[in-house]
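Student: Here's a sequence, model it:
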Amino acid sequence: MAVFSSGGQLAGLTFPSLSTPWQADGTVIVPDPGIPLVEAASDAPGVWRSQPSVRKVVDFIARNIASVPLHVFERRGDTDRRRVTDHPLAVLLAEPGPRVTPFRFWHGVLVDFLLHDRWCAQLLPNADTNSGYELRRIPASRMRLLDDGWGQVAAVHIVDPDGQAAEHDPAGFVFDHGWGGANGVPPTETLADILAESAEAVRYRRGVWKNGARVPLVIQRPAEAPDWSDASRNRFVEMWRRFTRGGGMEGGTPLLEDGMTVEKVDAFTPKDTQDIEGRRLTDAEVASAYHIAPELVGAREGTYSNIEAYRQMLYRDALGPFITQLEQTCNALLTPQLDRAGQLYVEANIEAKLRGSFEEQARILQAAVGAPWLTRNEARGRTNLSAVEGGDELITPLNVTEGGLASPLDTAPDESTRES
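Tutor: As a prediction, the model looks like this:
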């Protein structure tokens, strides 16, 4: 258990001195109306802003999962189910809150989880929405899950924007957390050393280029050279500064005097530091920490035989566990609050992402059913054309019959060329 003292510096952030700690269930929390201490401890916003590797991987995961629609189904039997679109649960998933799109809501939830290892949303009644409810995302920096000592969440501790802290019954919330306690362990803490090394490398490169990317060298002046007056020495130093960044003579050749020689110093150069390889290594380490193949975020070169294989690997092997986790959380904590009968469940429509192009679908479906599967008006609707009279009938070409050709694009063999 971590106990925070009043005032000090943590994770590179300085927070003000506080006088009255708040304690519940053995956890010491110091409320801060400006920046909650939970946020200061993890510094996730700072990592999001300053660490391109973390932002690249986290945003890759969040964007791809948030774009997968969540559908609601009614369980009618072991082999029978029906898509539900008019139930408050389905309407809520399509409209989480006023002026909030499903993509933006779940993107924020997933970023919370990937950076803080916990996320939380509160189910509230709202007469202004079509479902009568809204899901309000509680930023992970302003909430903390209180443990009962057995790994179960006993309460949700929230610090509102006014700095007022309160405990809430977890029954009205939807939340999840990783291993290591009720609040999980942020992956950024595990990656702290790697991220700090990357930050130092960026700071070094910036300093090198700021100084004109000069080669490490020293200027030697022979001992028998005449004495240097202060004016002469200052004039030479000022001349040399003109060849650095901002001096006006960058890239030129300075003139030496009095038998001076230039000696290169055996030190690190920008090339020796292998900054490009260092960036790729940081990307690969962060991607591996989030169980994402480095090839997906460009950290390593990768080849895919085709787009279909790429989609299969992305949404099943890489993002599949995250999607399953989100589905199970919704079914365990959200669905029972809106479906007392227990007949509904939430499922991510991964097929929408695995689905091929229209040409691929048309070819596969046509071969599967052995006949045309679109009416003329359905085809016209796909190209934003208005319906025509008689266009709702499915046309079957004369060369396609049951047990005959598999596709209207096939042709029968020429009888004259068939071997007898």
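
Student: all contacts plus neighbour counts: C-alpha atoms, from now on.
Tutor: Fine.

Student: Please enumerate the strands of the stretch 201-350 of the chain.
Tutor: Taking DSSP state E, counting those that start in this stretch, the strands of the stretch 201-350 of the chain run over residues 217-220, 261-264, 344-348.

Student: burial measure for Asp176, as a count.
Tutor: Residues within reach of Asp176, counting by other C-alpha atoms under 10 Å, total 21.

Student: packing partners for the strand or helix carrying it?
Tutor: Per DSSP states H and E, Asp176 falls inside strand 173-177. Other helices and strands packing on strand 173-177, by 3 or more C-alpha pairs under 8 Å, 6 or more residues apart in numbering; DSSP states H and E, are strand 118-125, helix 320-329.

Student: Please generate a structure for the following sequence too, so the two can be compared:
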Amino acid sequence: MKWLKRALGLDGAKDIEPWKAGQASTENGNNFVTNQVTLAAYRDAYAANGNAAVGLSATWACVQLIAGTIASLPLMVYRTDSRGVRTVARDHPLYFVLHDSPNYDLTAVDFWEFMAASIELQGNAYAVIERGSSGAIEALTPIRPDLVKARRREDGDIEYAWTESGRRVVKTSKDVLHIRGSMGDALSGASTLTACQGVFRDALAAETAAGAMFENGINASGVLSTPPEVRLNKDQREELEKNLREKYMGSVRQGVPMLLDGGLSWVPLSINPVDAQMLESRKYSGEQVCRLFGVPPAMVGFGDKASNWGTGKEVDVLGFQKFTLRKRLKRIEQSLEKQLIPLAERRAQGLTIEFNFEGLLRADTASRYAAYASAIAMGIATRNECRALENLPPVEGGDVVTVQMQNVPLASAITAKRDDDGGSSPPADPPV
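Tutor: Now for the predicted structure:
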């Protein structure tokens, strides 16, 4: 497919062959290309491109949570008229591209999940801007961020270059959408994998060590000793070590009886089960990764013995929305407005691009209906407007803005009572 060739650099199909130990670590470390996770030889893989860190459970969970949540939010184009009334600009060409279908191959969720993940991992997200004969934007096609090189030209414009299917492609900022990550400049954002590579190296080392320990069945090593008067020659030592590895090493051979003769004796070395599982070190590494991405550990499964989604976690979710998602959404919104809508059009039509943050309430019916009730009670929205958000047909009389009257001044209530009684009698005493 066209998008797979452009975005993943493949000839129409993903490489889903299982990992082979003899292959180069750089090939298997590139998760964007092979869609695989390789922890073996993690130092070489990380030195090559750092993508082996994507295979860490905490990294994958954090990126999935952030990118997936952003992709699930509706991206809207709004138009504000001279009276200050803002409406959804469904007739604008950008609305369909951003909200529904960025290109022929991808849905909006696919596209924005890829772009958001690129920002988190590589610090940059790129997409080719394709225009029709009228000059209107008709498609956005993502580019692998690790392939793109940006430089400032002599005329001040930014030039983007990458290799696609063996062909070098060079475009200017007019034809490339570039969303930068945090702590960067005009040419590039900061990559989390590069800026904090020490944290990911430590986490990979802990995972690799734990894997080697579990592969051995969490069996401690031991000492094979001979009586003082017996000394083994070189050949005997090599043969004995070979037999031990082939017959008794590993969890598969656990429990196999060991036959010793010639005065040999086996003394196992004790090991602490907690140390063998390395729970504390691995938990700390996971929390470190969560800290880098601004994700509460409980939201990706790094919690205590209590339920990760139990009482009290609402504060974590609210903090995640305010301090992690909000700044990322604002960065994307401003990049889209600046690069996709000309300044004159923004000023003349009052065009803005925003994520609809209320989309997070789609799965929470109680909170959604409570928000509708508050909006109707305060006169912010009509009943038909709220029904439209629920894909329900309008009802007669539902377009009237109403407010509750329980907080009117007391004098007004007395006057209203007298008017109801014909103005001749004072208000009736309250019932006993």
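
Student: tm score of chain vs chain?
Tutor: Here the TM-score for the pair of chains, by TM-score structural alignment, normalised by the length of structure 1, is 0.68; 352 aligned residues with a C-alpha RMSD of 4.3 Å.

Student: now the end-to-end length of stretch 75-91 of structure 1.
Tutor: Stretch 75-91 of structure 1 has an end-to-end distance of 18 Å (C-alpha to C-alpha, to the nearest Å).

Student: about what we covered before: quick one: closest of the strands of the stretch 201-350 of structure 1 to Pro69 of structure 1.
Tutor: Pro69 of structure 1 lies closest, by C-alpha to C-alpha, to one member of the strands of the stretch 201-350 of structure 1: strand 344-348, at 5.9 Å.

Student: in structure 2, what residues pair with the closest one?
Tutor: When structure 2 is aligned by TM-score structural alignment, the counterpart of strand 344-348 of structure 1 is residues 351-355.

Student: so how far does that stretch sit from its counterpart in structure 1?
Tutor: Overlaying structure 1 shows stretch 351-355 of structure 2 at a mean distance of 0.7 Å from the equivalent residues (mean C-alpha distance after the TM-score superposition for structure 1).

Student: Could you tell me which residues make contact with the equivalent of Asn331 of structure 1 over in structure 2?
Tutor: For Asn331 of structure 1, the aligned position in structure 2 is occupied by Glu337, per TM-score structural alignment. Going by C-alpha atoms under 8 Å, 6 or more residues apart in numbering, Glu337 of structure 2 touches Thr352, Ile353.

Student: Now do the same for Pro93 of structure 2: its match in structure 1.
Tutor: The equivalent of Pro93 of structure 2 in structure 1 is Pro88 (alignment by TM-score structural alignment).

Student: Same check on Leu204 of structure 2?
Tutor: So, by TM-score structural alignment, Leu204 of structure 2 is matched to Ala199.

Student: swap in Ile143 of structure 2?
Tutor: Match for Ile143 of structure 2 (TM-score structural alignment): Ile138.

Student: Pull the contacting residues for that match.
Tutor: Counting by C-alpha under 8 Å, 6+ apart, Ile138 of structure 1 makes contact with Trp119, Cys120, Ala121, Gln122.

Student: which residues of the stretch 251-400 of structure 1 fall in helices?
Tutor: 275-289, 307-312, 320-329, 335-338, 351-354, 358-369, 376-382 (DSSP state H, counting those that start in this stretch).

Student: any chance of those in a markdown table, plus mean neighbour count?
Tutor: Below are the helices of the stretch 251-400 of structure 1 laid out as a markdown table (neighbours: other C-alpha atoms under 10 Å):
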| stretch | mean neighbour count |
| --- | --- |
| helix 275-289 | 18 |
| helix 307-312 | 14 |
| helix 320-329 | 16 |
| helix 335-338 | 18 |
| helix 351-354 | 14 |
| helix 358-369 | 13 |
| helix 376-382 | 15 |
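
Student: Turn these into CSV, including distance to Phe60 of structure 1.
Tutor: Output for the helices of the stretch 251-400 of structure 1, formatted as CSV (distance: least, C-alpha to C-alpha, whole Å):
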stretch, distance to Phe60 of structure 1
helix 275-289, 10
helix 307-312, 14
helix 320-329, 12
helix 335-338, 28
helix 351-354, 15
helix 358-369, 25
helix 376-382, 30
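
Student: List the buried residues in the helix of greatest length in structure 2.
Tutor: The longest helix of structure 2 (DSSP state H) is helix 197-215. Within helix 197-215 of structure 2, the residues scored as buried using 16 or more other C-alpha atoms under 10 Å are 197, 199-201, 203-208, 210-211, 213.

Student: Then stretch 221-241 of structure 1?
Tutor: For stretch 221-241 of structure 1, burial by neighbour count (16+ other C-alpha under 10 Å) applies to Trp240.

Student: Ends of that stretch, what's the gap?
Tutor: 18 Å.

Student: Equivalent analysis for stretch 53-61 of structure 2, please.
Tutor: End-to-end distance of stretch 53-61 of structure 2: 12 Å, with C-alpha to C-alpha as the criterion.

Student: Likewise for stretch 148-165 of structure 2?
Tutor: 14 Å.

Student: related to what we said a few turns ago, I figured the match of Pro93 of structure 2 hits Ser131, correct?
Tutor: Yes: using C-alpha atoms under 8 Å, Pro88 of structure 1 is in contact with Ser131, at 4.6 Å.
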